[in-house]
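> next come a sequence and a model predicted from it.
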Amino acid sequence: MSLPRAKSETGDPLLLTPGPLTTSKSVKQAMLHDWGSRDPAFIALNRRVLEGLAEIAGGDGLVTVPMQGSGTFAVEAMIGTLVPRDGKLLILINGAYGQRAGKIADRAARAWTALETAEDTPPDIATLSAALDADPAITHVFAVHCETTSGILNPIAEIADAVAAKDRRLLVDSMSAFGALEINAAKVRYDALAASSNKCLEGVPGLGFVLCREDALRAAAGNAHALSLDLADQFLALERTGQYRFTPPIHVIAALAQALDEHRDEGGVAGRGGRYRRNCRTLIDGLRDLGFETLLPDRLQAPIIVTFRMPGHPNFSFQTFYDALAERGFLIYPGKLTVAESFRIGCIGRLDERDMAGAVEAVRDVMTQMKVPTGAAA
């Protein structure tokens, strides 16, 4: 007999994805009002959001520069503004988002090189240090905090120490980690960090942002390869007028203001990260009991999204599995790996251990329906 269909508090399916994700009813309700983009009330609301984001990051010496669009807009703005036209970027790659940074550097006409490891392997710090010694032209290093291709947690503090020791500048894509995994600027030295509204902050899609060292940002004035992606120009306009240069995603910003209040009320980074870790543990333990195998060992697993190897039983069909879980109210993600056939299940958003336990039971129910006795890989 099938389990009851899972739903969010607004009756929608639960999104077991790395974002967009399930949001609270109160975050959705924050978008029910209209704001004038140049009205003092909206300007004050936006200022509160930008200051709140800098606070989460550790505050001192940081400014928040918002960027209309998805997280990739923020990453492209960060690379195109902070890396000088005559600079060179070293990109640490172990998944799709490191690879995307290379495509961005190409479009921005920035020289770059890469240190690439397999999707289940973090970058080696000694190899990074040696690469910086070998190539004095490298001015900046780009690293992904949590690479959602696999769910791997990269050693961002050690990377930052190695980059600083060689007197280079670090740019971080913390899209799937910021707000849940600590990356305090007082402890981890970076020039800029990109993230977005619709990941661990549990807002809605539409606003990326870059947390920048103010001195580095001011020094980058005139670097940008694109008008709309010029972080320095956006910052100077906000500093001067309190207003965006171009139309802001007003309703998204209002939702993020509410989401930040809820983040603070949950206990900030520690509280949000703690809930996600409990979700992740419930999911992994439950699916391992059904025979499923995780791609990553626990020591490399971020509590954001988990990659499971595809079951090897001949009755298993991922599309059937996906559709049957969707019918029960759980939407998961296909895999993106080159190293193994896989699928992914997210642990973030307005979900708790009960939701994850429900997802495990739904998987058990679907496996029985498919006549697949074990989730073990081939």
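Good, I have the coordinates.
> hey, let's count contacts and neighbours off CA atoms from now on
Noted.
> how many other residues sit next to Asp135?
Neighbours of Asp135 under the rule other C-alpha atoms under 10 Å: 12.
> oops, could you answer that again for Asp289 instead?
When counting by other C-alpha under 10 Å, one arrives at 14 neighbours for Asp289.
> that one: what's it in contact with?
Applying C-alpha atoms under 8 Å, 6 or more residues apart in numbering to Asp289 gives no contacts.
> likewise Ser342?
Contacts of Ser342 by C-alpha under 8 Å, 6+ apart are 307-310, 334-336.
> so which of these comes closest to Gly271?
Thr307 (23.8 Å; C-alpha to C-alpha).
> do you know how far Pro297 is from Leu260?
32 Å (C-alpha to C-alpha, to the nearest Å).
> still on that earlier bit, by neighbours, which of the contacts of Ser342 wins?
Thr307 (28 neighbours).
> which parts of the chain are helices?
If DSSP state H is used as the criterion, the helices of the chain fall at 25-29, 40-56, 71-82, 96-107, 125-134, 156-165, 214-219, 231-241, 250-265, 268-289, 318-327, 353-370.
> of those helices, flag the one that's most buried.
Using mean count of other C-alpha atoms under 10 Å, the stretch among those with the largest mean neighbour count is helix 71-82, at a mean of 26.
> what lies in contact with it?
Outside helix 71-82, the residues that touch it by C-alpha under 8 Å, 6+ apart are 66-67, 101, 104-105, 108, 110, 171, 173, 175, 192-196, 207-210, 216-217, 220-226, 229-232.
> list buried residues within the residues you listed.
Among the contacts of helix 71-82, those classed as buried by 16 or more other C-alpha atoms under 10 Å are 66-67, 101, 104-105, 108, 110, 171, 173, 175, 192-196, 207-210, 216-217, 220-221, 223-225, 229-232.
> A further structure is provided below for comparison with the first:
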Amino acid sequence: MRNYLLLTPGPLSTSPSVREAMLQDWCTWDKDYNEGIVSVIRQELLRITGLDNSYTSVLLQGSGTYSVEAVLGSAVKPEDKLLIVSNGAYGKRMGDIARYHGLNYAIISLKETLQVTADVVLKALVEHPDTTHLAMVHCETTTGIINPIEEVAKAIEGHELTFIVDAMSSFGGIPIDIDGLNIDFLISSANKCIQGVPGFGFIIAKRTKIESCKGTSRSLSLDIYDQWNEMEKGHGKWRFTSPTHVVRAFFQALKELNDEGGIAARHQRYRENHSILVEGMERLGFKALLPADVQSPIITSFLYPEKDFDFPAFYEALKQRGFVIYPGKISEAPTFRIGNIGDVFPEDFERLVDQVAAIRGNKTR
């Protein structure tokens, strides 16, 4: 049973079978759990993206931010220089992490409606020629903007940079050629496009890069080398208590991703969700914040339709009709956001538009 559909960028609506997978208890020391579930997940994360044994994966307890912090704190050595190029709250958060850890870093902050392009990155590298590590967000859910990591990856060829990509909201829902783009560390979370539940994040990394993290971390719990090394030696064993129910739900979610047809098929569904949403909302007088050419299919920001628009009342009215959305997160304009990801389908967005029309006193067709 669902109390409402979560139209958010995670946590998101999950399938009944993913939720049902959490009804069984698992022992963290048991071979069936470590080898039959955790190790399979680690391999499957590589398989669904076409990666070979030159890459590896590691799971880490906590929200996605824990994994971002773990990568920055483990991969950036005292003699290194981290460059963060940000166009939203999650790029800014990487700057906060770097500051807390006392890293040598610089952050370039763009307007939230501007993409992190190759030109922006190259200009930043001229200003910071001692850069060794470049970090950016792929899909910035502050607005829903998609940053062209393909363009950036090509532009930084030959710069000998460690490329760190926060793909929290995009991995599993947008095809990413990790090897082709020469990404060294890619970070995501269980409760995003794979459509699991919150509780752990994961890192896909070049094996040589994660091996080079040994002894660097400033944190015991967030040491990705030690976590990875334990999982390698222990055939899926976590260093500390793992979120067993969440891991089992993710195992089921990966199966359902494959049953759907993989990342490309899921991407197509999300695109269709987004298209129906935007077309319907525009008929009702709402305007998307971003132009279509920079908009991701993950989450969509809409401008308030009038100055006195009462978002809390609108939110509550939609919630009573079975839909939960997000408030806005940018400073330059009043907005709200609607997520297109999760166990939600085009017909759900058709129903959503109908309910918005009822609230607004309009007809959809």
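Here it is on my side, so go on. Keep in mind that what you see is a predicted model, and the values were worked out from it rather than measured.
> could I get the TM-score for this pair?
In this superposition the chains share a TM-score of 0.96, using TM-score structural alignment, normalised by the length of the second structure; 360 aligned residues with a C-alpha RMSD of 1.3 Å.
> in the second structure, what sits opposite Arg168 of the first structure in the alignment?
Using TM-score structural alignment as the criterion, Arg168 of the first structure maps onto Leu161 of the second structure.
> that match against Thr132, yeah?
Yes: with contact defined as C-alpha atoms under 8 Å, Leu161 of the second structure and Thr132 form a contacting pair (5.0 Å).
> about what we covered before: mind listing which of the contacts of Ser342 of the first structure are in strands?
Among those, the members found in strands (DSSP state E) are 307-309, 334.
> which of those residues sits closest to Leu53 of the first structure?
Checking those against Leu53 of the first structure with C-alpha to C-alpha, the nearest one is Thr307 at 29.0 Å.
> what residue of the second structure matches up with that closest one?
By TM-score structural alignment, Thr307 of the first structure lines up with Ser301.
> just Val141 of the first structure next, same as before
In the second structure, Val141 of the first structure lands on Leu134 (TM-score structural alignment).
> OK, contacts around the residue at minimal distance from the centre of the first structure?
In the first structure, the centroid-proximal residue (C-alpha atoms, centre = their mean) is Ser176; its distance is 1.7 Å. Residues near Ser176 of the first structure by C-alpha under 8 Å, 6+ apart: 18, 145-148, 195, 199-200, 304.
> same question for Ile159 of the first structure.
Ile125 are the contacts of Ile159 of the first structure under C-alpha under 8 Å, 6+ apart.
> before we move on, what about Ala186 of the first structure?
If you count contacts by C-alpha under 8 Å, 6+ apart, Ala186 of the first structure has them with 58, 60.
> and it, what's its match in the second structure?
Per TM-score structural alignment, Ala186 of the first structure is aligned with Asp179.
> go on, Leu53 of the first structure?
In the second structure, Leu53 of the first structure lands on Leu45 (TM-score structural alignment).
> excluding its backbone neighbours, what's nearest its match?
In space, and not counting its chain neighbours, Leu45 of the second structure is closest to Ser57: 7.2 Å by C-alpha to C-alpha, 6 or more residues apart in numbering.
> nearest residue to Tyr333 of the first structure in space, please, no chain neighbours.
Arg344 (5.0 Å).
> which position in the second structure pairs with the one you found?
Checking TM-score structural alignment: Arg344 of the first structure goes with Arg337.
> count of neighbours near its match?
24.
> hmm, it is touching Tyr315, no?
No: the pair Arg337 of the second structure / Tyr315 is not scored as a contact, 10.8 Å apart, by C-alpha under 8 Å.
> so what sits against both of those two?
Contacts common to Arg337 of the second structure and Tyr315, judged by C-alpha under 8 Å, 6+ apart, are Ile325.
> what sits against the residue nearest to Tyr333 of the first structure?
By C-alpha under 8 Å, 6+ apart, the neighbours of Arg344 of the first structure are 17, 150, 305-308, 332-335.
> reformat those as TSV; add distance to Gly267 of the first structure.
Listed next are the contacts of Arg344 of the first structure as TSV, based on distance: C-alpha to C-alpha, whole Å:
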residue	distance to Gly267 of the first structure
Thr17	23
Ser150	27
Ile305	21
Val306	24
Thr307	28
Phe308	30
Ile332	27
Tyr333	29
Pro334	32
Gly335	32
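> distance check, Met136 of the second structure against Ile107 of the second structure.
Applying C-alpha to C-alpha, the value for Met136 of the second structure to Ile107 of the second structure is 10 Å.
> nope, Pro16 of the second structure is what I was after
42 Å.
> now Arg283 of the second structure
40 Å.
> and the closest residue to Ala216 of the first structure other than its chain neighbours, what does it touch?
Among residues not flanking Ala216 of the first structure along the chain, Asp191 sits closest, at 6.4 Å (C-alpha to C-alpha, 6+ apart). Contacts for Asp191 of the first structure (C-alpha under 8 Å, 6+ apart) come out as 169-171, 212-213, 216.
> try His101 of the second structure
73, 218.
> that one matches what in the first structure?
So His101 of the second structure corresponds to Ala108, using TM-score structural alignment.
> again, but for Leu110 of the second structure
Checking with TM-score structural alignment, Leu110 of the second structure has Thr117 as its match.
> report the contact partners of its match.
Thr117 of the first structure neighbours (C-alpha under 8 Å, 6+ apart): 93-94, 123.
> show me those that map onto strands.
Ile93.
> which of the contacts of Thr117 of the first structure are buried, as a ChimeraX select command?
Applying 16+ other C-alpha under 10 Å to the contacts of Thr117 of the first structure leaves a buried subset, and the ChimeraX line that selects it is:
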select :93,94,123
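> how many neighbours does Ser197 of the first structure have?
Neighbours around Ser197 of the first structure, by other C-alpha under 10 Å: 28.
> what residues are up against it?
203-209, 252, 256 are the contacts of Ser197 of the first structure under C-alpha under 8 Å, 6+ apart.
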